[in-house]
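>>> Please work out how this folds:
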Amino acid sequence: MRFDHTTLPNGLTVLAESNPAAATAALGFFVKTGSRDESPEASGVSHFLEHMMFKGTGRRTTAQVNRQFDEIGADYNAATTEETTVYYASVLSEHLPKLIDLMADIMQPALREEDFSTEKSVILEEIALYEDQPRFRVYDTLMSLYFGSHPLGNVILGTPRTIAAMTTGQMMEYFRRRYSPSNIVLAAAGKVDFAWLSESAHRLCGHWSGQQTAPRVAQVPAGASGRQILHDARLAREHVGFMSPAPSAQDDDRFAAQVLSAIVGDDTGSMLYYDLVETAMVDEISLGHAAMDGAGVFMTFLSADPRKAKAAVEATGNTIRRFMHDGPTDSQLTAARNKIATGITLKGELPMGRLADIAGDWVYRNDYMPLEDQIARLLAVDCDDVRQVAARYDPASAAMLALGPLENL
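Alright, predicted model coming up:
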């Protein structure tokens, strides 16, 4: 493996982890913008713009974009989060020249009014679809409850009102402001020659311009606590979410937080799994760690029969408090570290898996961490590290939101 990076004169970062033994290559544009960076009146513009990037350019129609991805056998997609918007694809390495030409082109979208109007209807249908999925409703509402007026509480999809009222002018202004080359990372992994990648980036992206991207709101307030019950008689199950502070993406404690999450709340083989799923108290339960820019949260989700929901909430708190009192055992620590290390290694065997990691490291920390170093940092976590993270962040003191047929919990 070899890592290289450079910055073009216009500010675009180009980086690659090259593996000559690979048969495929993965390529992605990682834009450091998401719902966290939106104004209230433009809520949902990041995700809406992600859709519009595939709707044609000055050189290609929508049909040509889709057909050319298919012609080279690309496995491609895009995703929007609170903090990033990512466009990515993997191909056989011989198709990289066509792939980078296509992907660089869609990063300069036409934003045609007729496409905008059609896609607006698609987004509104997507919002309605997610409204029918309790897990997403709990997540969105809990984020808003926990982060309050901070932009991390913004809903990624936006609302029917903001999407219906959105104009191409708003989207173009957002694109110029947030899609500046200095706010984008072009990353590649697998069988890729960095000299070729750098030359291609100069040729295809070197002319890009844009406004200087303003610094993100760095100050993240302490998350809210308390409980909120959302009554929905249409639902057959009670869906409950908990949220509490956790290490950020820049915090070295993120490794210990991963281990803590696996011990307490992995969806199989964890304390919560044995205490609540194996005893038929809940259908499912998990506790995970989400590391963000300057912030982080532990998130717990469960689904239960309404008749068992109150007992499930109490049992969840009891399990977390027992862990905080007793700490992890050596066997729990070993099992959790090995489970995470296995997952990281399996993911890292594919260029697409490494693409996400190397780009994420650069977006959040301006750093490169080889796979073996990532695993070594994880395996170095000991019981004291996990205890200290639990004591520092206290996952037992969490905000709670319940959605379902119960009016009280």
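
>>> Please count neighbours and contacts with C-alpha atoms only from this point.
Noted.

>>> Apart from its neighbours in sequence, what residue is nearest the residue nearest the centre of the chain?
Closest to where the C-alpha atoms of the chain average out (Cα atoms, centre = their mean) is residue 81, at 5.1 Å. In space, and not counting its chain neighbours, residue 81 is closest to residue 34: 5.6 Å by Cα to Cα, 6 or more residues apart in numbering.

>>> Same question for residue 148.
Once flanking residues are discounted, residue 148 sits nearest to residue 224: 7.3 Å by Cα to Cα, 6+ apart.

>>> hang on, isn't that neighbour packed against residue 145?
Yes: in this structure, residue 224 is within contact of residue 145 by Cα atoms under 8 Å, at 6.9 Å.

>>> wait, doesn't residue 391 sit right on residue 325?
No: with contact defined as Cα under 8 Å, residue 391 does not count as touching residue 325 (9.4 Å).

>>> Pretty sure residue 90 sits in a helix.
No: Residue 90 sits outside any helix when classified using DSSP: H, G, I helix; E, B strand; the rest coil, being strand.

>>> Can you report how many residues lie near it?
Close neighbours of residue 90, defined as other Cα atoms under 10 Å, add up to 26.

>>> Let me see the contact set for it.
By Cα atoms under 8 Å, 6 or more residues apart in numbering, the residues touching residue 90 are 24-27, 74-76, 351-352.

>>> Could you also give me the structure for this next sequence, so I can compare it with the first?
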Amino acid sequence: MPADLAYDDPSSDVLLDPATGVRRSILPGGVRLLTQRDRSVRSATIGLWLPVGSRDETPAHAGSTHVLEHLLFKGTRRRSAMDIAAAFDEVGGDSNAVTAKEHTLYYGRVRSSDLPMAVDVLTDMITASVLAEDALATEREVILEELAMAEDDPGDIGYETFLADVLGPDTPIGRPVGGTAGSVEALTIEDVRDHFAEHYRPDNLVVTAVGDLDHEELAGMLQAGLRRGGWELAADAVPERRPRAAHPGPASAGLLTAPADVASLTPHRLSRPTEQNHIYLGGHGLTALSEDRHALSVLMSILGGGMSSRLFQNIREERGLAYSVYSFSAGYRDAGLFGMYAACRPGRTTQVVELLAEELSRMGEQGIDELELARAKGQITGSFALGLEDTSSRMGRLGTIELVHGRYTSVDETLARIGAVGIGDVSALASRLASSFSTRVEVGPDS
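Down below sits the predicted model:
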């Protein structure tokens, strides 16, 4: 059966990739399970994904997804917080969670013989957490310290401010994932429980696992764990699905002409007692589903993806104007951004900003050469291949495929798409982005 059909048939149980053993099933309750069996390792990594993130919150409940993620580690009807922590520690395993803008992930990495324990603990957490008011009171203070720590880091606060300015500080996707100190302090336990009840359900759950495991055995363990926690797994339930993104390219609002106007772009300044000025410059980019996303990866590699990149060579190696300089991008269902970062002494800020903008503009106007293209493709494909040596990376890839793309893409197909990117693709995209500058953020000392 072609891989695409696995996503159209809700009753599917399909071997998506015979070459690598990737399999996908829809379990009772609408739970989606994707696995990759690897007998060359003695471990397994499992992730439980919920397609709910900070962008799904109301303004009044900003930060509730992140708070809920923390509280799920604070005890269930069968386990204390210490029981949850000790379960992984005593077998030398690892467990943690991530809250993002469009998903929440709970994961564990253990020896394959300890996988039943990991499944039991993680399913217990997402189905039967107590969500006690006293736990919220304590964990709220921990989260406020986490937010304060980010405020103390010029890189963290600069990036969050840049992201909010590009995507819109008053939009769900533009708000900080962790909320603000004010919104976290205002959250009640009823708010958190309502959030849990709305989103934590079988038809919203995706489970991905890679390692020395058996698909059928894992499916059985999952169903047993979810039922033990009180979830009803209806045989005829189908997965909940979100609409696919509809905007494949960079947004067009508020465009500037680069590089001439960039130096005069009013910066959003955040005063901090630092020795350097931390600069973020960029604008709207590509969505996660854009057909140009592979060209963007190549572009970012050439522009600022390593020690041989243009920004590193021009700004650091040739001119000595910065120690840290790079480019970056982020894509979501219906939005995206691109940017460049550099940290320098305040007196060099204007020159560095102009050089950042000029380098991207030059890529659009003059193009790139074959050597740069080959080097970038080698960096991307090599890094991609090395990442797949790790079961955690492969687990994460399966989750992204299911939640973001809705279509399985083999490693060979991904590598082929990167290999198909041409000089013209990169130059055309560079030209588009170079005329999309809209945001400049600086974190540093008062002048």
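
>>> so what's the residue nearest to residue 148 of structure 1 up against?
Applying Cα under 8 Å, 6+ apart, the residues contacting residue 224 of structure 1 are 145-148, 399.

>>> Which helix or strand contains the equivalent of residue 319 of structure 1 over in structure 2?
Applying TM-score structural alignment, one finds that residue 319 of structure 1 aligns to residue 359 in structure 2. Assigned by DSSP states H and E, residue 359 of structure 2 belongs to helix 349-366.

>>> Check the mean deviation of that helix from structure 1.
Mean deviation of helix 349-366 of structure 2 relative to structure 1 after superposition (mean Cα distance after the TM-score superposition for structure 1): 0.9 Å.

>>> for that helix, packing partners?
Identification of packing neighbours for helix 349-366 of structure 2 by 3 or more Cα pairs under 8 Å, 6 or more residues apart in numbering; DSSP states H and E yields strand 277-284, helix 310-311, strand 336-344, helix 423-434.

>>> Repeat the analysis, applying 7 Å as the threshold.
Counting by 3 or more Cα pairs under 7 Å, 6 or more residues apart in numbering; DSSP states H and E, the packing neighbours recorded for helix 349-366 of structure 2 are helix 423-434.

>>> how about residue 406 of structure 2, what's its match in structure 1?
In structure 1, residue 406 of structure 2 lands on residue 366 (TM-score structural alignment).

>>> Please work out how many residues are found near its match.
For residue 366 of structure 1, the number of neighbouring residues by other Cα under 10 Å comes to 11.

>>> got the contact list for it?
Not one residue lies near residue 366 of structure 1 by Cα atoms under 7 Å, 6 or more residues apart in numbering.

>>> And for residue 95 of structure 1, nearest residue in space, chain neighbours not counted?
Nearest non-adjacent residue to residue 95 of structure 1 (Cα to Cα, 6+ apart): residue 72, at 6.2 Å.

>>> Tell me the secondary structure at the counterpart of the one you found in structure 2.
Counting by TM-score structural alignment, residue 72 of structure 1 lines up with residue 91 in structure 2. Following three-state DSSP, residue 91 of structure 2 is assigned to coil.

>>> just residue 301 of structure 2 next, same as before
Look at residue 301 of structure 2: counting by three-state DSSP, its state is helix.

>>> count of residues packed around the counterpart of residue 376 of structure 2 in structure 1?
With TM-score structural alignment as the criterion, residue 376 of structure 2 lines up with residue 336 in structure 1. Using other Cα under 10 Å, residue 336 of structure 1 has 24 neighbouring residues.

>>> Residue 336 of structure 1 and residue 327 of structure 1, how far apart?
Distance of residue 336 of structure 1 to residue 327 of structure 1, computed by Cα to Cα, to the nearest Å: 14 Å.

>>> Find the residues that touch each one of the two.
Contacts common to residue 336 of structure 1 and residue 327, judged by Cα under 7 Å, 6+ apart, are absent.

>>> matching residues in structure 1 for the lengthiest helix in structure 2?
Using DSSP state H to define each element, structure 2 has its longest helix at helix 133-152. Using TM-score structural alignment, helix 133-152 of structure 2 lines up with residues 113-132 of structure 1.

>>> Then stretch 320-329 of structure 2?
Counting by TM-score structural alignment, stretch 320-329 of structure 2 lines up with residues 280-289 of structure 1.

>>> ok, and for the matching stretch, which residues are buried?
For stretch 280-289 of structure 1, burial by neighbour count (16 or more other Cα atoms under 10 Å) applies to 281-282, 284-289.

>>> can you check stretch 384-404 of structure 2 too?
Buried residues in stretch 384-404 of structure 2, defined by neighbour count with 16+ other Cα under 10 Å: 391-396, 398-400, 402-404.

>>> That one: how far from the chain's middle?
12 Å (Cα atoms, centre = their mean, to the nearest Å).

>>> what's in contact with it?
Applying Cα under 7 Å, 6+ apart, the contact partners of stretch 384-404 of structure 2 are 34, 44-47, 51, 208-211, 407-408.

>>> Perfect, I'm done here.
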